[in-house]
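> No letters, just coordinates:
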């Protein structure tokens, strides 16, 4: 066994190169992505001392060459909970191998953290089934990490014997390609893309988006990671992430956006095929929808994520898993390029390939999660491996870290990897406490609700939590109660109990304004347990107050797209809202709407048609729709007219916005809902029971 540490000279050379990269290429890469990324906040702020040694939120204690690093308590709670719950990172000990794990929220163990984390699982597997002696895994992964370069350079001060790099979900080239959703892009690059679209059409803009973003943003950043790996010649293991291909829905039949470059007869035919396909998908006959889905793909050139995803599902049902994977991955990568709402984190195929090329070095080994999961768990990943879009369940963490441990073991011992070692290391994985897994299932139900996922998926996680612990739904009840309070969230009962900052649930508590955005969750919860009284009181619309329909949007995700104007613009075929009632109450929904081409607007309450009226092109129309509420959660849906004509100047205006460096507006507009639209109880209450003659 040869596991000698790098010499002091080698470490000094690596440190010198790291400083060089910090001052040049790294800074250029950081400037390209400043303010970008899908996961938000920057890393922990530095203090005034420019010479202070830090690793993330940990500050060096002492000035020696091998200091301890101590958690900086002056940093705010919102930043602290993004990191491992570790007070002190001690200096290297003789006879101990140190492995640094750097990554995003998946590497953090999102929803299971701090009880279960990939770093702890990896260390336990190496300690109880490995052949490398004493190994300490240093967990410096951060939730919402959008640029790993700076953190990686800092982590070199920890004197690692090996590095595990688990990144890729927060590097989305599609968002940088157009400057969409506020992601910065150089003005010259935006102009170049606009000119290409003018010359070759919008389709060319979409197909070239990844290549342009790779060249200008993602490529330089990934290349810097490769340069660091060349300089720091300790063993590296790069974990390439996977996506929840089967059980994540970026859009559904009611929120399926139209291809931005289709118009005229092609657009009309595409919408007709989509309606026919969605009717079959809704009743579970995905296979019969295949001809309609194929026609949609033929018309739009494979740019509709909805058609690609459901055609992939149809192939999976038919047992054609390899073709299904290709379509499902294409749907994953396509969504978000011109979406009216920001996409969730995901591992783009181009980013994954670029990481592999940049880090293809003799001392770097790869753990390819798509291949690993397909070989050892299931051909197409679903909810058994993922809580949501990319965050791993205990099974996913177990398999991923066992493969990582096997790769580390082979690299440290300078031996080839043995496939059987993955199964042997899985066998020594620590058991996940039932309370931790039940808590994560409850949090998954909440998280999926906020991303507009189907009710069936929310129900699955609620039932999974109850199966693990009968009283697990107490946590969801506390969450709903906390959301209903008129006090700040930290003053609620839940924040003083299960959502205390140091708890598993507390680490994933993000304060929101009291609202009705949790109604899809409440609808499923109500079928299992009585809703908390505080939530019923807050969400109840029976008390005579006028409620703005804008407040009844069924999901945080779509509500965020409304903006600050006097109306919200709907880019999808329908608008869904929900409210709570004790039943036996009549309401009047006053709709103030506008459609670009005019046509028939349909209003449905709990699936039943309650109003149908016609609008004139580009003119505001007011209509009162009477409806009766049932006891519990009710759904109100506006179905907009199909688009039959497209503003010929819309595409040109979007390209002009790109040239000026503004966020472009690509999507077709189905209609506008004015914020004066409201729901009003009608007095007096009445009985919904019919009397017999």
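Here it is on my side, so go on. Fair warning: this is a prediction, and the values are worked out from it, not measured in the lab.
> C-alpha only now, for contacts and for neighbours.
OK.
> what about residue 299, distance to residue 134?
59 Å (CA to CA, to the nearest Å).
> neighbours around residue 96, how many?
13 (other CA atoms under 10 Å).
> now do residue 190
With neighbours defined by other CA under 10 Å, the count for residue 190 comes to 24.
> I'd assumed residue 151 was in contact with residue 55.
Yes. Using CA atoms under 8 Å, residue 55 is in contact with residue 151, at 6.8 Å.
> More neighbours: these two, which one.
Between residue 55 and residue 151, counting by other CA under 10 Å, residue 55 is the more crowded of the two (22 against 19).
> Report the spatially closest residue to that one, excluding sequence-adjacent ones.
Take residue 55 and drop its neighbours on the chain: the residue closest to it by CA to CA, 6 or more residues apart in numbering is residue 154, 5.1 Å away.
> How about the contacts made by the one you found?
54, 55, 56 (CA atoms under 8 Å, 6 or more residues apart in numbering).
> Tell me which of the residues you listed fall in strands.
Among these, the ones falling in strands (DSSP state E) are 54, 55.
> Just give me the closest of the contacts of residue 154 to residue 310.
Of all the contacts of residue 154, residue 56 has the smallest distance to residue 310: 41.6 Å, by CA to CA.
> quick revisit: neighbour count winner among residue 299 and residue 134?
A count of neighbours by other CA under 10 Å puts residue 299 above the other of residue 299 and residue 134, at 17 against 14.
> here comes the other one, which I'd like you to weigh against the first:
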């Protein structure tokens, strides 16, 4: 009983959702205390002052100071700035800075902040002016939340607003269009839209509703700016078009199309391996004809082909179409937040219409780096900038401020101020990029190269991070919560301290791809690393000593994202799903074994519908070990894993599902289920697994 209680406490300490709940309670209590103070006679004539984001007002020596609550041990979603005054310094120019995680400096925070860098650049470049930049950006920022912050920031009498947002909008602004998370009424509405005009009508509604919401928010910003004489500066985000890949299943079209599409996809992977780029382009266009331009996977394959054929503009256009094609109702795997070209264009038109100053980062990068797509030189992952990327954007903001203020004297000119960041902080961000990539990328051509790249980069930047890498392995390999491990205690006092933003605590998955990348990076300088990692995994996870279910908790999924995102993101209080739904024709698991004997396996699974051939293909380390029959009701399948196909340590167990049949696989059938209020996926489900036990 005590152990369960301590595990629960550890879970609370390491879980962002629980900490957020506690934080809200803390805000409520503190706000009540502030309210009780203002109700006293000496404050009865004063107007109550509200908080600005998480910063709470306090009166100190006759002055109102906004103070942030203390951060949790693993950080939070906000700027680390401890406080700021309501009253700005006489003659100073105050800039309030808003945006999402890219604006916040995700993965560099709290050691380095783009907003603080902007303040430093402005004050060093402009000798006759004093600048203050107040960072109100936030990870997972939404339009409504940002608009509320901007309204409350008027208390601070800002001269300018910098607004650096857009990446989150396609994921967070229309949750009512996600069949797995929305209400009964919204599910029924989705079903009606599909029945009216299948895919197109629903996709149009998603985009229109989001663009209308963006437009309304920009109108509010314009009205506030005009009323309070604030100069807005819009910053249009850019994303990693070269390296970041977004694999998604094809929507639930008729089954012959789906089966053919996946066959051509497998051919495309072979063409990538053999560098046959013309054949890749031809085959990917066949996929495009079958999926009617609705699937991001196809556009990524087209982009890869064009990149390697030297057609960079076509590659860029395909990469943008990849992002634009991902529609929330048809999203199978959890996608990474990236701004769409529609949203970029809305920001351009709004800036022109309202007269806002505009920093068009996509055009800026195209001018500065001609002949290449935005890539890992400027981005740590899908949208978060490297130091070079941050420097580029901040210096452009500086130039716009220079023009706004008409500072034309020799004493005031934009300068090139280098960001102040240590090698340890840079290496930590790079290792965080490797972890974040493992947690957010479902690649078309494989993500190991990105994970390996950032692990190597981190190690070369600061070799001391090798200890943190091994602590990461130890914490992941442990069977107790990470916050209770010795590795966590060491890391807490390390120069390379991992936070929530770096993915230190993540959904209980083993993170095998990062572990293997660390092993590969360190084994040259530390040959004993490979054996140490092997033994760490075997000690806690060898199937010979710890019989377990590979489905339980999602720990042993090779890639934790290759599952229905509605299952992946279920609230912690709702428990895990009863079954694993395979929305891709191949499912990979991690199997840790000593390889000293044959293993018995018991699979309880079913396919979604029957066809003439219903053979599963089961393989270990790419060696086929069986093709058992499966049907459309849950039943046990017993098979043996021969010892000779196993290797000591990490093994990959793969299930290839049989092709789909016509029954129950089209959008209209699923639309009818939505009308009944059922939770359904609008992508094909190849099969479901109740358990996969290895003894």
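Nice, I can see it. All values reported here derive from a predicted model rather than from experimental measurement.
> And the contacts of residue 154 of structure 1, which is closest to residue 233 of structure 1?
Set against residue 233 of structure 1, the nearest of these by CA to CA is residue 55 (20.1 Å).
> What's residue 83 of structure 2 aligned with over in structure 1?
The alignment partner of residue 83 of structure 2 in structure 1, by TM-score structural alignment, is residue 88.
> Next up, identify which helix or strand the residue lying closest to residue 194 of structure 1 once chain neighbours are set aside is on.
Distances taken as CA to CA, 6+ apart put residue 655 closest to residue 194 of structure 1, at 5.3 Å, once the chain neighbours are dropped. Secondary structure from DSSP states H and E places residue 655 of structure 1 in helix 650-659.
> what do you get for residue 299 of structure 2?
Assigned by DSSP H and E, residue 299 of structure 2 belongs to helix 296-309.
> buried sites along the helix or strand that comes right after that helix?
Downstream of helix 296-309 of structure 2, the next assigned helix or strand under DSSP H and E is helix 312-324. Residues 312, 315, 316, 317, 318, 319, 320, 321, 322, 323, 324 are the ones in helix 312-324 of structure 2 that count as buried (16 or more other CA atoms under 10 Å).
> so who does the residue nearest the centre of structure 1 touch?
Centroid-nearest residue in structure 1, with CA atoms, centre = their mean: residue 344, separated by 2.8 Å. Applying CA under 8 Å, 6+ apart to residue 344 of structure 1 gives the contacts 38, 389.
> what about the counterpart of residue 245 of structure 2 in structure 1, distance to residue 136 of structure 1?
Counting by TM-score structural alignment, residue 245 of structure 2 lines up with residue 249 in structure 1. Residue 249 of structure 1 is 38 Å from residue 136 of structure 1, where distance means CA to CA.
> And for residue 514 of structure 1, the neighbour number?
Residue 514 of structure 1: 20 surrounding residues under other CA under 10 Å.
> is it true that it lies in a strand?
No. Residue 514 of structure 1 is assigned coil when assessed by DSSP: H, G, I helix; E, B strand; the rest coil, not a strand.
> Let me know whether it touches residue 486 as I believe.
Yes. Counting by CA under 8 Å, residue 486 is a contact partner of residue 514 of structure 1 at 6.7 Å.
> How is residue 690 of structure 2 assigned, secondary-structure-wise?
Three-state call for residue 690 of structure 2 (three-state DSSP): strand.
> Could you check which residue of structure 1 pairs with it?
So, by TM-score structural alignment, residue 690 of structure 2 is matched to residue 674.
> Neighbours of its match, how many?
By other CA under 10 Å, 22 other residues sit near residue 674 of structure 1.
> Could you do residue 116 of structure 2 as well?
18.
> for it, what are its contacts?
133, 135.
> 10 Å - rerun?
Residue 116 of structure 2 makes contact with 79, 81, 104, 122, 132, 133, 134, 135, 419, according to CA atoms under 10 Å, 6 or more residues apart in numbering.
> where do the helices sit along the stretch 551-693 of structure 1?
Secondary structure of the stretch 551-693 of structure 1 by DSSP state H, counting those that start in this stretch: the helices cover 556-559, 650-659.
> Columns distance to residue 165 of structure 1 and mean neighbour count on top of those helices, output as JSON lines?
JSON lines is the format used below for the helices of the stretch 551-693 of structure 1 (distance: least, CA to CA, whole Å; neighbours: other CA atoms under 10 Å):
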{"stretch": "helix 556-559", "distance to residue 165 of structure 1": "30", "mean neighbour count": "18"}
{"stretch": "helix 650-659", "distance to residue 165 of structure 1": "35", "mean neighbour count": "18"}
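> Please tabulate the ones you listed in CSV, including the columns distance to residue 348 of structure 1.
Below are those laid out as CSV (distance: least, CA to CA, whole Å):
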stretch, distance to residue 348 of structure 1
helix 556-559, 21
helix 650-659, 24
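> Next, count neighbours for residue 201 of structure 1.
Residue 201 of structure 1 has 14 neighbours, counted by other CA under 10 Å.
> Using the three-state scheme, assign the aligned residue in structure 2 for it.
Taking TM-score structural alignment for the superposition, residue 201 of structure 1 sits opposite residue 198 in structure 2. Classification of residue 198 of structure 2 using three-state DSSP returns helix.
> and residue 198 of structure 2, what is it in contact with?
The contact partners of residue 198 of structure 2, taken as CA under 10 Å, 6+ apart, are 191, 192, 253, 666, 667, 668, 671.
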